[in-house]
Each structure stands twice: as C-alpha cells, then as structure tokens.
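> need a structure here:
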Amino acid sequence: MERIAGFKSSSEGKSNEREGGNNENFDLASGDEHQLHLDGSSSTSRRLHYNRHTPHQIQQLEKLKRERHENAILKQENEQLRLENLAMKEAVKKPVCNECGGQATIPDISIQQHKLLIENARLKEELSNMTSVVNQLSITINNNNKNPTDLNHPTSQMVQLRTNNYGYLHEHASTAIEELLKLGLLNAPLWNKNMEGGGETLNFEEYARAFPHCRLGIKPLGFVSESTRASGVLPMTSLALVEALLNAQRWREMFVGMIGSCDTMEVISNGIGGGSRNGALQVMKAEIQFISPLVPVRVVKFIRHAKQQANGIWIVVDVSVNDGMEGNLTRKCPSGCILHDMPNGFSKVTWIEHTEYDEKLAPQQYRQLVRSGLGFGAQRWISALLRHCEALRATTSPTLTGHLSINTKISLKGLAKRMTSIFCDAVCLTGDQQWDLVADAPGRPRIMARKCMSSLGEPAGGIITSASYSVWIPANHGHLFDLLLTKELRCMGWDVICHEIASKNMIHFPLGQDEISPNCISILSSNETASDMTGSLIVYATVDLPAVSMVMNGEDTSSVALLPLGLCIVPGYGECGTSVGECGSMVTLGFHILLRDLATSNLAIDTINTINDLVSRTVLGIKEIGRSS
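This next block holds a predicted model:
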C-alpha cells in the first residue's frame, strides 16, 4: 500500500522524535504542512501541530534543572565546611604556639562568659546608635561662637541650635504647653490635697493614664518623680510676670535663694512680632537650690515657651531638653504657670512643678521633705513670688513705711538682696565663685575658702572662709523662727555678733502689709528675715556708718563689703512623727569669716578648730532655745 504523499512513516516519525529528545532543547515537534488533492479537487488547508510541552511547563523544567545543579554545588560546599569545622575543633583542643610551635594555653572562658561578651558588644553598638539619633534631635555645644561683650551670656559655653532642630523644639514646646494646660484645668482624681507642704500633689497612676506618652523618654533608673500644684493671687499683671520670667536676670532676682545661677543660652523666638511676647521660645540653664550643704543642687537645661492662650490668659512652660552629652541628674517635665488677669490689676497664678531626680543623692532626713514639695515644689515657688511682689509694692509705694524715701528703700532692698544671695550661694556652692574645700568630715561643718575679690564688693585682701552645717532641732519651724528673733534669746543663745551691734535698729523696713510683718529688712547690722509655710530665713551682716549713709541717701551699695551670716529653718522630721514639721525642724547655719593675715586657702588646724567651735556653740545655743520652747 502506498503512503499518502505529505505524511511520514511511523518509523521516520519515531526517529525524528528520538533525535529531538537527544538534542535536549525541548523544541516543539511538528509535521510538514501539505495540501491534499483528492479526486482532482482542492480541499481546505489544514495545519497539524505536535506540541509536547506548553511554554509554562518548559519554564518549570528549566528552573528545576538549574536548582538541581545549584543544590549539588551547595552540598559540596557544605561538606567542605563540615570538614573544615571538624579540623578547627581539633586544632582548638590542641593549640600550637605561633612563636615556638609548642603546646599553647588559652584562657578558660565559659560559654556563659562568651555569651555575655557578645551581649555587651551588642548593647554597646545599640547605645552608640541611640546616642547618634538623640544627637541629631538635640543641641550642639559650640565654644567658638562666644561673644565676650554679651552680658546676657556670662558662661564660657554657648549653645548653637542646628537649624533643622528648630522645628523639633517648637513641637516639643507646643506639646508641653498642651500638657501643662490640662494639668492646670483638671482636678481630682488627678490631683490630691497635700497635707504637708500645702497645695496639691499629682496622682501618678491617673497621670500615666491621662498622659501615656512621655516626651522625655523612659525615666532613668533610680529616678523618682515629684509633682505639685499651688495657686496664689499676685499684685501684678500676667504680662508683667511673663516679661520677668523671660529675662534671666530678673527671674533670678524674683527668686533669691532659690536660683543659684541662670543663663539664657539661646533665644529662638522673641514672639510673633510687634513687640508681643506670644510665642517666645528660648533655651535656658539654671541651678535650682535648697539651702543646705547636704541637698544637691538641681542643674536643669530646658526650653521656656510663652503663649497667650486668650485675652488676659498666659501660659509659660518649662520642659527639659536632652542634648545627649550631659549627665544631668534632674529632668524637668512640663512645668510652669498659668496666669489669669483679674479686673483689679492683680492676676491669679497656678504654678505646676513636675520634676524627675535621683533621690539617692539626698540624705535620708531630707527625702520626705523634698517629696512633699517643700524643697523644690510649687508651693515654694508661689511663696517666693508672693514675697517678691509684696517687697516690690513696699519699695515703690510712697504710703507704706512713709518715713523712708523710695530711693532709700530701693537702696536698702538692693543691699539686702545681695547679702542674701551671697549667703545662699556659699551654702549651696552655686553662682560664679570658686571655692576650695578645706574640711568636710561627717558630723562636722563643711569649711570652704577662697581669696577675696575686692571688685565684687568684698573686703580687700585676705581669705574668706565659709562654714555651713545642718542639724535637726526638736521644735516647730515657725515657733523656732519667732524665738530666734527675740532679742534677749538672740544675744544669749546664737548670734555671734549680737554684742557688736547697736541695741536699737537704725532702719527698719517691713516688706509686708504692716509693720509687724516677719518679712523685713533692718539695719542694726544689715539684717533680712523672711518666713512662710515652706521655711524661714534669717541673714545678717555688719555694716559700717559710711554704708548706712549710702543707704539713707539712696546710693548704689554694690561696693559695700558684706560677710553675711545666717540660718535657714525648714519643716523637718523627727522620731516622734511621720509628717513634715510635726515635731522638728531642719536648721542650716552659714558663716562668712575674713582671715586677713592669710594669702592662701590652706588653713591651719587651729583655725579649723576655731571655726568648728564657733559653729558648735551656735548649734548648742539654738538647741537650748528649742528645748526651752
């Protein structure tokens, strides 16, 4: 039988299929295309395709072939690595010294120690990465941009903010304003009455629910929180107080004894324009002090932002900025004041103070006092602000203390303010003075010394020594303050210069609403007293007749040499009670003594013993007065 033209035999087809398979190219096998002419007639063209695999199947087959080849290579490499690993383990078991070729010894490091080393390396790398991130959002210190003629920047370090950080600081301040406003408006259960220091204390559980995200990050290990709120009515407008708070020098003068030093490091914005202080933003640094040599000074760097919330309503907020380079031991969470103008020219102030600090640095007998807010809390700021406003009114009013001219009162107030500042700075070691430590044994006075600086209103020549000591006295602080001001007890018990001064006040200037106010300035020596529920202060110094004449004439007294002495009384703790001030007071004494015959701060043992005896006699006298009450 003849084959039909155009078709191949089955044997030929099979042969072609085998050839295609041997080539392993997976090409499509197809037959020839022919036309069939049967019975002299032409039929329709017809295509016959012999496709063994689809394109998708071909791709999968190619992929499988590549994977088989790669797997074979990986198996070979894995086997080679396994053999190398075994060889290295054997080499570790029998180490050889590279120098001599003999047996070597290696330190016995356990697996646990090895894991710790790896973990330490990982943590160091993580810390380095986090520090670099923080530094990008922070303030960089630039010592090359110092302007020696700028009186507003007395420190050697200047802070220059990178331009791309301004937006972050504005956002940081705006968030702090919102939190401070909520803290000022909300009451219980967020705030609880403070039975010890007055005002209110923050309920931290409610605070965590109301403000779950802290802008300052996680609280450092060992830090504790302290937050208080207090209110008062001041005889000044809200705008006047805002202006004072934005001026570093005026701010320090308002809170003499509380602020050891302060500096405006950079002004980012003076306000929205047109002389308005709305939107003012600046970076500041301050030393906040408690008058005792035992309580560490709080050094804080923060941004201060002022905002006018509405007509007659201002908010001034402080919040810490972390530059990633300073190990500050205090963080200021959103704190500040909310001011409301009143129709009579007064203003209502709500003060909120919220800080985090390392409590371990404070001695045990002061910890509860600080927690209560009497040390650094809102009640102390409000009390100091009220005293300042009363003194300002008494100084500028022609009707109060009419026997003294306004210029005389201004001169006297300036002298007393400088005296108090010198006393507090020496006790707390703040301000610009550099002291040398002479003695600081436990249970003994801390004695410091430095050369006289006659240009600063000090005696010419010699060495000034400062001695300070804190002691617990079993007497209520207010009652003890009254007893210590009693003239007979003062001369017999504790005032070491009482016999050297006149028996009658040459000048008496009350700083309150009446003549019997506990806040006053007197010149029997130069003497300033101040008292409120957070504590009492008595500071005094001898002055000569030319200085008195300068005061009476209303002259500048900045050149008058002062060596202040005094004491600070705050509510304390005793064994008989658990609440602040129930049965005792913490009394801090401070002395300035001039040693004219010395040229260096190296004091002889006899001199140190004499100073210790002076402090001991004074402490015994105060204790005797406390027991007699």
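> contacts and neighbour counts: CA atoms only from here.
Fine.
> now Asp432, nearest residue through space, not along the chain?
Leaving aside its chain neighbours, Asp432 sits nearest to Ser261 (7.9 Å; criterion: Cα to Cα, 6 or more residues apart in numbering).
> quick check: the one you found touching Met284?
No. Taking contacts as Cα atoms under 8 Å, Ser261 lies outside contact range of Met284: 10.8 Å.
> of the two, which one has the most company?
Met284 (22 against 19; other Cα atoms under 10 Å).
> which ones are touching that one?
Going by Cα atoms under 8 Å, 6 or more residues apart in numbering, Met284 touches Cys262, Asp263, Thr264, Met265, Glu266, Lys301, Phe302, Ile303, Arg304.
> one more sequence to fold, the one below, so I can look at both together:
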Amino acid sequence: MYQPNLFESHQLVDMSHKTAENDMERMMRGEDEFESKSGTDIMEAPSGDDDPDPTQRAKRKRYHRHTQHQIQEMESFFKECPHPDDKQRKELSRELRLEPLQIKFWFQNKRTQMKMQHERLENTALRNENDKLRSDNMKYREALSNASCLNCGGPTAVGEMSFDEQHLRIENARLREEIDRISGIAAKYVGKPLLTYPNGPARSINIGVSNFGLQSALVGDFYGPGDLLRSVSGPTEADKPMIIELAVAAMEELIRMAQSGEPLWLSSPDNSTEALSEEEYFRTFPRGIGPKPLGLKSEASRESAVVIMNHMNLVEILMDVNQWANVFSGIVSRAVTIEVLSTGVAGNYNGALQVMTAEYQVPSPLVPTRENYFVRYCKQHTDGTWAVVDVSLDNLRPSTVSRCRRRPSGCLIQEVPNGYSKVIWVEHVEVDDRAVHSIYRPLVNSGLAFGAKRWVATLDRQCERIASAMANTIPADVGVITTSDGKKSMLKLAERMVMSFCTGVGASTAHAWTTLSGSGADDVRVMTRKSMDDPGRPPGIVLSAATSFWLPVPPKRVFDFLRNENSRNEWDILSNGGMIQEMERIAIGRETGNCISLLRVNTVNRNQNNMLILQESCIDQTGSYIIYSPVDVVVMNLVLGGGDPDFVPILPSGFSILPDGLNGEGGSSGSLLTVAFQILVDSSPNAKLSLGSVATVNNLITCSVERIKGAVASENL
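Purely as a prediction, here's the structure:
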C-alpha cells in the first residue's frame, strides 16, 4: 500500500523565500491547500494497482481549509509556547480535530514566518539608520567645504580632515569618535570665522546691533521670569556643527581669560580687585558671539581658590545638572539639560557637550532672575588641567529677546596634592539689570551677587560641607547622635531643607509656587502652593512670604545675632518666649558659624515641648544663611537613628544676609537682610485660601522684621 511521501511535507523549508512567504500568508489565512502541499492533509491513499500513473496522484488530493476557530486556538497557543512538544501537539490535535503532523507543520511555518517578519523590520531599521548616517556625513562635508580661512578669506583645505576619515570615525566606537571630532574641529577652526550656510540666511554667531541690539532697544517690557525655561527647545541638526565650533572657540577664550594678566585684566591700586578691559577684550577676541548689544551692560570677574575636593569629583558635579543645581542652590534656582550632544570618552567627561538652560538668582525677591540658554563643554587639556565652559546660544533663538547672555564663562580645575583642587573661575555676562531694586544695585554692580567671587565662595563652602558629610566621625560633643548613619541622615535632611528654602526666597517663578497679587503689603511677596502626596512636605496649603530690607549693621554681626540661641526669643515669635537649648551640633566648615544644629524649645506649655528645630547656618565672604524648620520629636528620633530623611515633612524658614555693596565710614558697611517664612495655613489641599490666612502671614513677617530692627536700634547687636 502506498505510504504518504514525508519528503513532500518538508518542501516549505527548502523553498525560496518568496514562495515560502506567499505560502505562509495563505496558510495563516487558513488555506489548507498549502497544508496539503506539505503532506499534512488526510487523503485517501490508493494502491499501486488503482493508481497506475503516480503523476496524477496530487490532482486527486482533497483540499480543505482550517476553520477560524482552529487558527485562533493555534495562534493563542503560539503566543504562550512557540515550540510545542509531542504531548502538546497530540493534545491540540485532539481538541482541534487535526492530525499531529498538521499541528507540527503549522507551528513550524508560523515560526518561519515570524522570523522573516523580524528580518524585514530589522532590515528596514538598518536602511533608515544608514540613510541618516549618510545624510549626517553629507552635512559635515558641506560644513567643512564652506568654512573660510581667516588669513586669506578663501576656502579651507578639506584634506586636513578627509571625509573618509570622518566617516570611519562615525562608524567606529561612538564615544571615542565624539571627542575626536570635537578635538579635530578645535585644531582646525579655533580663531577662524564661523560656519555659514549657502541655503537661506545664515544664523551667524556674530550678532551685531542690527539684529539684536535694535530689538533690545525697542522692547518696552521685560519677559516674565521662567519664559525661557518653559519655551526653549533643543537645537536642530543643522545647528549642531555650529554649536560644536562655538563651544571649541569658547574653550580657547576661557583658558586665555583665566590665565592672562594685564592689559586684559586691570588690577585696582591695592590689588584687591581686578576689572576686565573691554577695549582689550574685543581686540583679543574680535569674533566670539559678537559685539555687546544695545541695552546690555557687561559684568566680568575672575576668582581663584583651592578647595577640598578631588578634581574629578568637581568635574562630575559641574557636568551633572542635578548635582550642579544642588551644590549651587543659592545661585541656581533651576537648571535643565535640553540635549546631550556628546557624553565624552567612556569613563570620564573629556569631550562632553550638552545644551542647557539655567535660571540664576540672588536670595531676595527684589532682584530679578537671570536666564540663559547655553552650551556647556568639558575638556581635559594636555597638561592635565580640566576646563568647563558655558557660552550662550541666543543666536539659535532669533525670535526671543534676552535680558542676559553669557559670554564664555566657567572654570579651570587643576589637581593639587592631598585630594585638593585649584579652581580659577571666570564669569562674563551681558545683562539688562534695570529691574534690580535700588538697595540691591550696589551689590549687583560689585559682582558679589552674580560674579565669580560668589561662585567660588559657594563652591569652597559646599566642598567643606560634602567633606564633613563623607566623614564617618561622630561630633566630638556627643549629644543625641551616636552613629555615623544618624549623622548622615541629619545632614541629608538639612540639605533638603536648605534647597527648599532657596526655591521660595528668590524672585524665580519657575517652581510650583504661585505668586499672590494684592496680598496686602507692597514690600512682602506672598506665594502659595498645594502639597499633595509629597512625603517631604506636610499636606495642605502652604504660604511662603519673603521681604528684604537694609540694616545699618555689618553682615557678620547680623549673622551672629540671628544664630545665637540665647537671643532667639527676641525675634522668633514661634518660640513663644521659651528658652532654646542646643542638643546637637555638626560642624560643616572651618568657620565657626558653619554648622547644623538641633534645638529644643523649652516652653511653659508642655504640649509644645514635643517640637524640635533643625537649623543650618553658613557664612562666607559673599553672604550667609540661617535656615530652620520645626520637626516632630518622634520623627526626628527616627532620623537620628539612621532612618530615611526624605519622608520627614518640613517647611523651612530663615534669613539670607548679604553685604550692601557700599563701604561706610571706618570700613564698616550695612546689610541686606531677607526674611522668609513657609507656613501651613490649612491641612486640606482642597481648601480655599482665605484672606485671613494671608493677613496672618503678613503680620507674622512684619512683626519679625520690626523685632529685628528694634534689636539693632537698641544696640543689642
């Protein structure tokens, strides 16, 4: 008797791809004539006598299709198990009334079909990626061919960096290629004119008065704070070669600005300060980002210091936007990385390039914030020095009028023994500061508000704080902290408290706060926010009030008075006249006043004795802070035991104390004091804010201000 030829059942595997694909599509639609070609149909097998002509055998096969139910069941089973074993195939054959061979070949065909579909998708993706790389290479070739020579004005020789070499770099290890490409551009184009594009008007970096200064002069109103941060978008592909060139040129300018002396930098008669000669600057750097626009004034400063931090850790802080904003929280109110153009060489940030936006502040509501859209470039030089430079990209936002643009600014970092680093910082901006309040104008003009001295002083102080946090030692005067974990938790809670305070004390509106208009007092700024599902803040409606005023007392004396627990009841209304006891102190710097304290308020009312005060005070030559927050005894005990401080609800209040920028008789000067409170006015986030709550906060801050002024007048300081 004739047996079915199983060789026929395997013909699909040996078919051409096109035939197999068509057959599988028909098979998956349930057309069993494909199955019959595979030998999986049940057919009557005639004997050799009944079928003398074997060539007619295929014509007499019975063809039928799988039912929709059978297909659905096999599809469902395939999702769970694409490779069924003999037992599973037999079980399916009984359920679906099919032969086991039909089940076997259906799954085999299905797997082949899925593999082909995957290969088609993969091939399509590879073709698209190849097209993109080819397009990018053409852009780079076009950019190189259109660059001009500084000396003769003619085209540069593309042979210095061949297209084939560029293509090979792109195809090789990507991280290494990025730094090689930037370094190659640096070697060719530093000091040469920037790129121009033949198609359409060029976005020249050399912005003159005609297209920027005129706009600035015609603008009668300021853009609101946070407009830039909310509206800026990333650079286009056509912009990226120009950004790379600008970053490389900015790096060269920063190094020369940091290392040059006279005539670029002019020292004061007593050598205490130095000023940038604008005439010499534009003679030395004739191109850059162009001449100073009308309506903007220049601010340039330089400062150096040796800080207690490893040079690579400093580089990481500067290149990580979150760490950078945290360390400089008193200066940087908000920062965002828009796009990373290069991550640098694997293992470090050499060659890293990223487009960013940032908002800078002074801790007072009377000084407008400054916003920048810029590129940040990091590079390690041949002598081992690291440099990080920022430069504005205002030319990429032609429709936006900026009140501040950043010429090449940043720092050089040199490794010195024992884990220290020498930092040379350069700040160079052009800004419209007409909105600065009159009492803060001398401070801003002195450079202590936004200049290099403030950046370096803040970095030095924060490096000492970080070193203290990393040390496993327990405070010498052992109090309530008995373990290093408890110390670290308390330091972490204080750090969050300081950052929360800084977000509410300045003029920034880019955060979650909502400024209230007509809140009652013209010199007090009141903001509100709703706190929901935030373990770091108590739930409900929180009001933040801040005001700034001048005191005829040096900043150091104001700082010492406000941080002294013995005189706290003279100004702290919340302490209800109780005595303050310092339970613990952690030193966070070489200055005596740089410490974190845990205070207990001893009041007559026993119900209030469960409240502690966490306080951080810090001071440097550019200003000081005293920031505090009430905390519950039970919750604080968990922190002191090494518990997670992120779940401790805090509402920080406190002071920022800045010099007034004026030297009085005998060398003394006054202080600019900002007082800020955050108060929970309703524990329900959905409650309506009442005018009575606003009035209460206004009265609280006004009363505190009067008490402080009274203490100054009575010479308690």
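> so the counterpart of the residue nearest to Asp432 of the first structure in the second structure: helix, strand or coil?
Residue correspondence to the second structure (TM-score structural alignment): Ser261 of the first structure is matched to Arg334. Of the three states, Arg334 of the second structure takes strand under DSSP: H, G, I helix; E, B strand; the rest coil.
> what's the spacing between Arg334 of the second structure and Ser508 of the second structure?
Look at Arg334 of the second structure and Ser508 of the second structure: by Cα to Cα, to the nearest Å, they are 9 Å apart.
> Val601 of the second structure too?
33 Å.
> where exactly do the strands run in the stretch 151-300 of the second structure?
265-267, 274-276, 297-307 (DSSP state E, counting those that start in this stretch).
> distance to Val633 of the second structure for the ones you listed - can I get that in CSV?
Shown next, in CSV, are the strands of the stretch 151-300 of the second structure (distance: least, Cα to Cα, whole Å):
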stretch, distance to Val633 of the second structure
strand 265-267, 54
strand 274-276, 51
strand 297-307, 36
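> so the equivalent of Lys413 of the first structure over in the second structure, which state does it fall into?
Counting by TM-score structural alignment, Lys413 of the first structure corresponds to Leu491 in the second structure. Secondary structure state of Leu491 of the second structure, per three-state DSSP, is helix.
> and Leu491 of the second structure, what does it touch?
Contacts of Leu491 of the second structure (Cα under 8 Å, 6+ apart): Ala469, Ile596.
> can you tell me the closest non-neighbouring residue to Leu700 of the second structure?
Here the residue nearest Leu700 of the second structure, using Cα to Cα, 6+ apart, is Ile573, at 7.8 Å.
> the one you found contacts Ser704, doesn't it?
Yes. Here Ile573 of the second structure lies in contact with Ser704, judged by Cα under 8 Å, at a distance of 7.1 Å.
> any idea which helix is longest in the first structure?
helix 55-93 (DSSP state H).
> so that helix corresponds to what in the second structure?
The aligned range for helix 55-93 of the first structure is empty, by TM-score structural alignment.
> tell me the gap between that helix and the middle of its chain.
59 Å (Cα atoms, centre = their mean, to the nearest Å).
> same thing with stretch 487-497 of the second structure?
For stretch 487-497 of the second structure, the distance to the chain centre is 22 Å (Cα atoms, centre = their mean).
> and for stretch 402-409 of the first structure?
42 Å.
> can you give me the strands for the stretch 551-700 of the second structure?
Using DSSP E, counting those that start in this stretch, strands in the stretch 551-700 of the second structure cover 579-587, 595-602, 611-620, 623-632, 653-659, 671-682.
> nearest to Asp32 of the second structure, of those?
Closest of the strands of the stretch 551-700 of the second structure to Asp32 of the second structure is strand 671-682, at 72.8 Å (criterion: Cα to Cα).
> which bit of the first structure covers the closest one?
Counting by TM-score structural alignment, strand 671-682 of the second structure corresponds to 585-596 in the first structure.
> which other residues reach that stretch?
By Cα under 8 Å, 6+ apart, the list of residues contacting stretch 585-596 of the first structure from outside reads 291-292, 423, 426-427, 461-477, 563-573, 615.
> now swap in stretch 392-405 of the first structure and tell me
Ile406, Lys409, Ile410, Lys413, Phe509, Pro510, Leu511, Gly512, Gln513.
> now the second one: which helix or strand?
Going back to what we said before, that points to Lys409 of the first structure. helix 406-428 (DSSP states H and E).
> what residues of the helix or strand just after that helix count as buried?
Elements were assigned by DSSP H and E; along the chain past helix 406-428 of the first structure, the next helix or strand is strand 436-439. By 16 or more other Cα atoms under 10 Å, the buried positions in strand 436-439 of the first structure come out as Val438.
> Pro18 of the second structure: how many residues sit nearby?
One thing to correct before we go on: residue 18 of the second structure is Lys, not Pro. Neighbours of Lys18 of the second structure under the rule other Cα under 10 Å: 9.
> would you mind measuring from it to Ser9 of the second structure?
According to Cα to Cα, Lys18 of the second structure and Ser9 of the second structure sit 18 Å apart.
> equivalent analysis for Glu570 of the second structure, please.
Look at Glu570 of the second structure and Ser9 of the second structure: by Cα to Cα, they are 98 Å apart.
> before we move on, what about Ile243 of the second structure?
For Ile243 of the second structure, the distance to Ser9 of the second structure - Cα to Cα - is 63 Å.
> quick check: angle from the host helix or strand of Thr337 of the second structure to helix 484-505?
Here Thr337 of the second structure sits within strand 332-342, counting by DSSP H and E. Strand 332-342 of the second structure and helix 484-505 are oriented at 100 degrees to each other (axes from the mean of the first three to the mean of the last three Cα atoms, to 10 degrees).
> what's the mean deviation for strand 332-342 of the second structure versus the first structure?
For strand 332-342 of the second structure, the mean deviation from the first structure after alignment is 0.9 Å (mean Cα distance after the TM-score superposition for the first structure).
> now do the buried residues in that strand.
Result for strand 332-342 of the second structure [16+ other Cα under 10 Å]: buried residues Val332, Ser333, Arg334, Ala335, Thr337, Ile338, Leu341, Ser342.
> helix, strand or coil for the alignment partner in the second structure of Gly327 of the first structure?
When the second structure is aligned by TM-score structural alignment, Gly327 of the first structure is paired with Val401. Of the three states, Val401 of the second structure takes coil under three-state DSSP.
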